[in-house]
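> I'll drop the sequence and a predicted model, then ask my questions.
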Amino acid sequence: MKSLISKLLTHSAVLLLMSSSALAIESNSQSYIESFAQETTNNQFYAENSNKTLYRFMVSFKDENLSMSLVNNEELRRKNSGSGVSFSYKGQVHTRDINDFKTDQSFKSEIKRLFGYEVQFHSFFNDIHIITVATTDRAPLNKVADNLFSTGYFNYVEEDQYITLQSKGDEGDVGGMSVLNPSSFNDPVYPEQIHFAKQSSGYYGAASIEAAIDLMSRHGVFNTNDKVNVHVIDSGFIEHEDVQYAEYMDIKYTYDYDEGDDGVIWLNGSQDPSRPDYAIYESCSNRSNNGYGYLQNEPTAEQAAEYDWIRYETDGTAIKSSHGLNAASIIGATSNNNIGIAGIIPQDNVNLVSALAVDDCGGYSSFNLMAMYWSIGELELPAFYSAGFNETLTPKTQYPADVINMSFGSEGWYCSVDQSGSTGALAEFAKMASDRGVVLIVSAGNSRYHMSDGSVAGCPYFVSVGAVTEWGNPTNFTNYGTGIDLMALGSSVRAATATKTLEALETDYSGVSGTSFSGPIVAGLAGLIKLYDKTLTGEEVRNIMKSGARDLTVGANGGDTSCAVIGCGAGAVNFENTMRILLGGEILTQPKASHYLANNLSREDSSFLSKAQEFNKNMCTTYRMDGYLLNDRFADIRYRFYGSNDGEKYELINSYNKGSFLFDNTYAYYRLRGCNTAEGVCSDIRDVEIDDSFTPGICI
């Protein structure tokens, strides 16, 4: 059976015989190479196809030789070099020859013959080619993808979507909170960090972080030199007195091959210098090549004559947005330094890493995927693509990720293109990363729509996070549905901020809103779990976090909430519950009690009448308790039930072998705990919620 390259060359022979250029190829290969080197650049391609519909895809070829031939020719166009030049990829050396150039032209000719599409190759990493397809028939994207896939050349064809960061305007300020121990952290803004507070009924934006950290401290988790590596793939790092980075990386400006690949951009310095961001691009609609924002190539003579331009080396630094700083600070800001806020993971136990893949206006999904591969130490580039670091070495992170936090939402980027169940670039990476123990956290998005399991945030192996208010209600912007795993505070989350210009840097702290800031809270929990046990897979960590979450589908009166209708995953993230599961399984669900007749509303119920006599002959104070341990790790469980009239001094009322029992409601306050009597290990004592919404009429 002929290879795909052989088929392409056989078909191209007919085409080439009909052109004078074909004769030049056969008689003088070097002249062909030189002419090909002057062939369409990316900017020329866009200009020549400006009247056509353009789609950008990530594709993977089945034929490795075809793939390498196309890499050869893309490099030829980029560097304008001739045949005989070698490059390495995955430890193998590839040398350009005339067949590479023939194959490139033959492949494009074949696609044009079949569908009328023009194809341009941009870049290549981890067996993934980035291409643009121009079509004159205005066919929808899915149709173009299906047509390409039907040729048999590709493992998958997946849109390279331009995606944006997921932040929203602040939903309002918050007041101080009531914490277990107000002196736990001396950071001035800490009392406003709602997510650290004790989670309780109707206050589910709080995540009991302080209680979990206290529990982990008592178990000695922080007493080692172990560190967890948390990567934030976002808008880049900004220097800040309260946030310390171990490493940072620039993907967007270094590897955007359409507009330069050196990590250098050119900022428009002709704007009003009295404005704080005068040298920074102004709007997403003016983000490139129009004289108003920034350029990634050196300005042309015409542009230079019209505006003043400032050369700027990004070096992984955010240009305008402090979005990445916001997210990183929630996870790992320095705690107990009398400055700003407290981070979730203690600074001595975390390596915080920044990867710049998007800016204030967004970035291609391929940039984010490249950053993901870099974050786990598996980025594979042809040697000549590593311009920003070394012409012979692919950049490697010093701190391979245990957790990756991403805030680009789910709009438009799917796990795979629906083509006979083909696995796409994202799903392929996600499974590999999760199997290696990497926890992938992604914000659900702020479009207020139902997320399916197929979107990025609903992709298998990703932990998708929606946003709730401090009271536990879904925010007015969060996405929801079957693709959600967990919910976390996403309204007025306190974070480190900064205003950056070319001349000054002003740091501060403020409330930020959006699922972009719910995600880092869950990433902080994932980091704490991985700090305790590095052997857990990403999927195991996700399941542990979901097991510890507080269900949001049932309201205080027992009725359905909005989450029961729209879908909020496992519910509100709860650090304390999760850590109790992880550290020994002694987690007791929130115990609740209500009148025995609250659910059956039948005062004459024979079972009630007989049971009630054991407690109170007038039956008005007979209540049912419901509370249980989340798992069965305790072999011999007894539930100890305590009562108090002043809320301070409690006495043991009784002990039971089940968490559901009847009692005489004669105390003002109650508590419950579960104990393994054989080992003498108990859960923490939990306050019992008393529901007095129903009382028999005879008792009123």
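Structure's in. What do you need?

> drop to CA atoms for contacts and neighbour counts, all remaining ones
Will do.

> strands along the stretch 201-350 of the chain, start to end?
Chain-ordered strands for the stretch 201-350 of the chain, with DSSP state E, counting those that start in this stretch as the definition, fall at 228-234, 247-250, 264-268, 294-295, 309-313, 350-356.

> residues touching the helix or strand just after the last one, excluding its own?
Spelled out, it's strand 350-356. Toward the C-terminal end, the helix or strand that comes next after strand 350-356 (DSSP states H and E) is strand 363-364. Strand 363-364 has contacts (CA atoms under 8 Å, 6 or more residues apart in numbering) with Asp160, Gln161, Tyr162, Ile163, Thr164, Lys252, Ala357, Val358.

> tell me the spacing between the third one and Asp173.
If you measure Tyr162 against Asp173 using CA to CA, to the nearest Å, the figure is 32 Å.

> what about these two, which has more around it?
The residue with the greater number of neighbours, taking Tyr162 and Asp173 and applying other CA atoms under 10 Å, is Tyr162; the counts read 18 against 13.

> alongside the first one, take a look at this:
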Amino acid sequence: MVLLFTTGFVSGYGQTNENVPGQNSSYHYYYFKNKLPLELNVFKVALLQRSVPGMSVSHGKFKKYGIQDTDIDSWPIPGWALAKIPATARSVQGARGLVLQIAEEKTADFVSPLFNDHKGNRIIITQHIFVGFNPGTTPERVKKIIAKYNSLTIEQQDYSNMSSVYKLRSSARSGIMVLNVANSLAELSEVRFAEPAVIFEGKGKVIPNEPDFSNCWGIHNTGQSGGTNDMDMDGPEAWDLTTGDSSVIVAIIDTGVQQNHPDINQIAGVDVTSDGGNGGPVNSYDNHGTAVAGCVSATISNGIGTVGIAPNCRIVSIRTFISIDSQGGWTTDTRWTVDALEWAENNGVRITNNSNYYGFTSGLIESKYQQTRNNEMIHFACAGNDSSSSISYPASLTSVNAIAALNRNGSLASFSNYGNGLAFSAPGANIYSTDRTGNDGYGNGDYAWVNGTSFASPYVAGIAGLILSSDPNLSAGSVEQILQQSSEDLGTPEYDTTYGWGFVNAFNAITQICDSPTAPTGIFASDGTYIDKISINWDSVLEATGYEIWRNTNSDSGSASKIADDDLSPYDDYSVIPSDTYYYWVKSANDCGTSDFSSSDTGWRSVPADTTPPNPNPMAWETEPYETGDSAISMVAEPASDSSPPVYYQFDFFDSPTGGTGGS
């Protein structure tokens, strides 16, 4: 049994019960089985009052803790607010004590310490816990484990369609207690991950740039403004083959995309945050997503603005983050990323782009990314803008392709992250993209010049859209392989951690796409024509570069064995037994794969002719002895046992029993 402790306070927030979890050790949470530190913010605490939308006014409820109404600022997520901790309690023990006293006295519906990640982004613990159990853990066993924690109830099994992932709710009113229980669960051998649902901050940072250039060098580089000629993604060359298909949708997981933008090809969006919007921006800072979307599907040949790399594909905005400042900062809930991925999966989206980097790593988010990748979704995310040799989260996940930014000369942009796990590089410096129209957005116009890996990532997502437009049946792995094989190598040969697999190229990618050939027709196997082989013939297939010959002793192709590869028809099979019947199939092949089985035909090898003379039975003389002067000699011979008619006999005559002279 895990006991949850509450405590009273004699005087001051620094006096706490010694049994309160975490008092004598630093705070942490578990990312799977890895313990990650949490830095306690001693200046503010987070308060939740569900009945008060913003809590900008508390009507004196918290004065007894030294918190005035003017010390409380609303948080963008309804019901939440941050309260300043009185100066006399600004210590680890003081902050902890304040949280526990507010929880015990039920002054707020819920209260959480405010934590900071390693970049200073703020984290708030909520009342929910997500637990991923090991495969094979039965629901009955899960219920027994959860029953040991008096504060927990199961709200949902197989959360977000993830097997053995449970959503739990704690009755505790303190984030300290919720964190303690989550950590306790995470340490169990039957648990893959356990973590509290948190509200956290991150960045979708844009580095604005004045409109000094007149065209999109990343798509078509003519050497403008000091760039390197043809150092681009070969957009126009790719568009000769395809500009994308409207059935291919790229999800933009971001701060919202302007839904009525005249130059973005999109379908109606969705908002998975607490704001309940329609996928478009909600506040004046929600600018990032609109610029990201333009890199994918800004419309072609409409006489205005810019163009995306996949202009006839469409994007869908899934607003997942609430912007909180003009520098790209936002807040979100762990569940919102999971909800965004689930919405995309349920609505047939194959490609997602997340041009944001989080200050919080989550087993729940990682599991959802991996599950959807296993289900053939392809994910892209920005590597980060810290000039760092480590990839930001969630781009650092193995299920996500991390994208670095290049400048117009093909070098890594000065701000771009790089390092182990980097997948590809794409244009990300001085990018001309869509902005919110009118006075909203980064400037007063409808377009903006921006820098950041945030814009390199959607370019690669757009090329993935062109690939799926050319062949919608490709697997996620095949799309990624095409991107790898078609990228221009910029660094050391093959893969390196500065450029990944290289500079993505739309034209190269599309020309690498081909279909597996069709199955051959006209299959014919010889029927006894040859004494040493069976000859298999078929009609050639135009797109094939070779053929596979398959054989069985019955008509089941599923148990047939491949006996040979061949370039042309016919193929001669010398490994057969005379008179036995064999079934043959042929598959055509090229670099993209092999065809289905052809129809079958049977063949057999004839029995070779017997060239050994027959062995006659003993002769019988009709009359003997034979005397000199007899007119005839009659001989009778029985047919040889190893002969077939006609049989010819040779008779030899000699003048003595032992031979001598004579004739036949």
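Great, that's in hand. Computed from a predicted structure; not experimentally measured.

> returning to that earlier point: so which of the contacts of strand 363-364 of the first structure are in helices?
Those of those mapping onto helices are Lys252, per DSSP state H.

> looking at the contacts of strand 363-364 of the first structure, which has the most residues close by?
Sorting the contacts of strand 363-364 of the first structure by how many neighbours each has (other CA under 10 Å) puts Ala357 first, at 33 neighbours.

> which residues does Ser366 of the first structure contact?
Ser366 of the first structure neighbours (CA under 8 Å, 6+ apart): Met58, Ile130, Asp160, Gln161.

> of those residues, which ones are shared with the second structure?
Of these, no contact has aligned counterparts that also meet in the second structure (both residues aligned by TM-score structural alignment, their matches' CA atoms under 8 Å).

> among these, which two are most distant?
Taking every pair in the contacts of Ser366 of the first structure and measuring CA to CA, the maximum separation is 11.2 Å, between Ile130 and Gln161.

> find the residues that touch each one of these two.
Where contact means CA under 8 Å, 6+ apart, the residues bridging Ile130 of the first structure and Gln161 through contact with each are Arg56, Phe57, Ser366.

> so which of the residues you listed is the closest to Asp137 of the first structure?
For those, the minimum distance to Asp137 of the first structure (CA to CA) is 16.1 Å, reached by Arg56.

> for the helix or strand hosting that closest one, packing partners?
Assigning secondary structure by DSSP H and E places Arg56 of the first structure in strand 53-61. Counting contacts by 3 or more CA pairs under 8 Å, 6 or more residues apart in numbering; DSSP states H and E, strand 53-61 of the first structure packs against strand 128-135, strand 154-159.

> right, and the ones you listed - which one's nearest Trp309 of the first structure?
In this view, those are compared for proximity to Trp309 of the first structure by CA to CA, and strand 128-135 is the closest at 29.3 Å.

> now do the closest one: distance to the chain's middle.
Here strand 128-135 of the first structure is found 25 Å from its chain centre; the criterion is CA atoms, centre = their mean, to the nearest Å.

> for stretch 127-146 of the first structure, same thing?
In this view, stretch 127-146 of the first structure has its centroid 27 Å away from the chain centroid, taken as CA atoms, centre = their mean.

> between the strand holding Arg56 of the first structure and strand 128-135, what angle do the directions make?
Using axes from the mean of the first three to the mean of the last three CA atoms, to 10 degrees, one finds that strand 53-61 of the first structure and strand 128-135 are set 150 degrees apart in direction.

> angle of strand 53-61 of the first structure against strand 154-159?
Between the axes of strand 53-61 of the first structure and strand 154-159, defined by the same axes, to 10 degrees, the angle is 150 degrees.

> which strands and helices lie in contact with the next helix or strand after strand 53-61 of the first structure?
Helices and strands here follow DSSP H and E; after strand 53-61 of the first structure, the next one along the chain is helix 64-79. Counting contacts by 3+ CA pairs under 8 Å, 6+ apart, helix 64-79 of the first structure packs against helix 4-17, helix 29-37, helix 98-115, strand 118-125.

> can you name the next helix or strand after helix 64-79 of the first structure?
Taking DSSP H and E as the definition, the helix or strand that follows helix 64-79 of the first structure towards the C-terminus is strand 86-89.

> what do we get in the first structure for Ile467 of the second structure?
Structural alignment (TM-score structural alignment) places Ile467 of the second structure against Ile529 in the first structure.

> shouldn't its match be in contact with Glu540?
No - distance between Ile529 of the first structure and Glu540: 10.3 Å, which falls outside the contact criterion (CA atoms under 8 Å).

> no further queries at this time; thank you.
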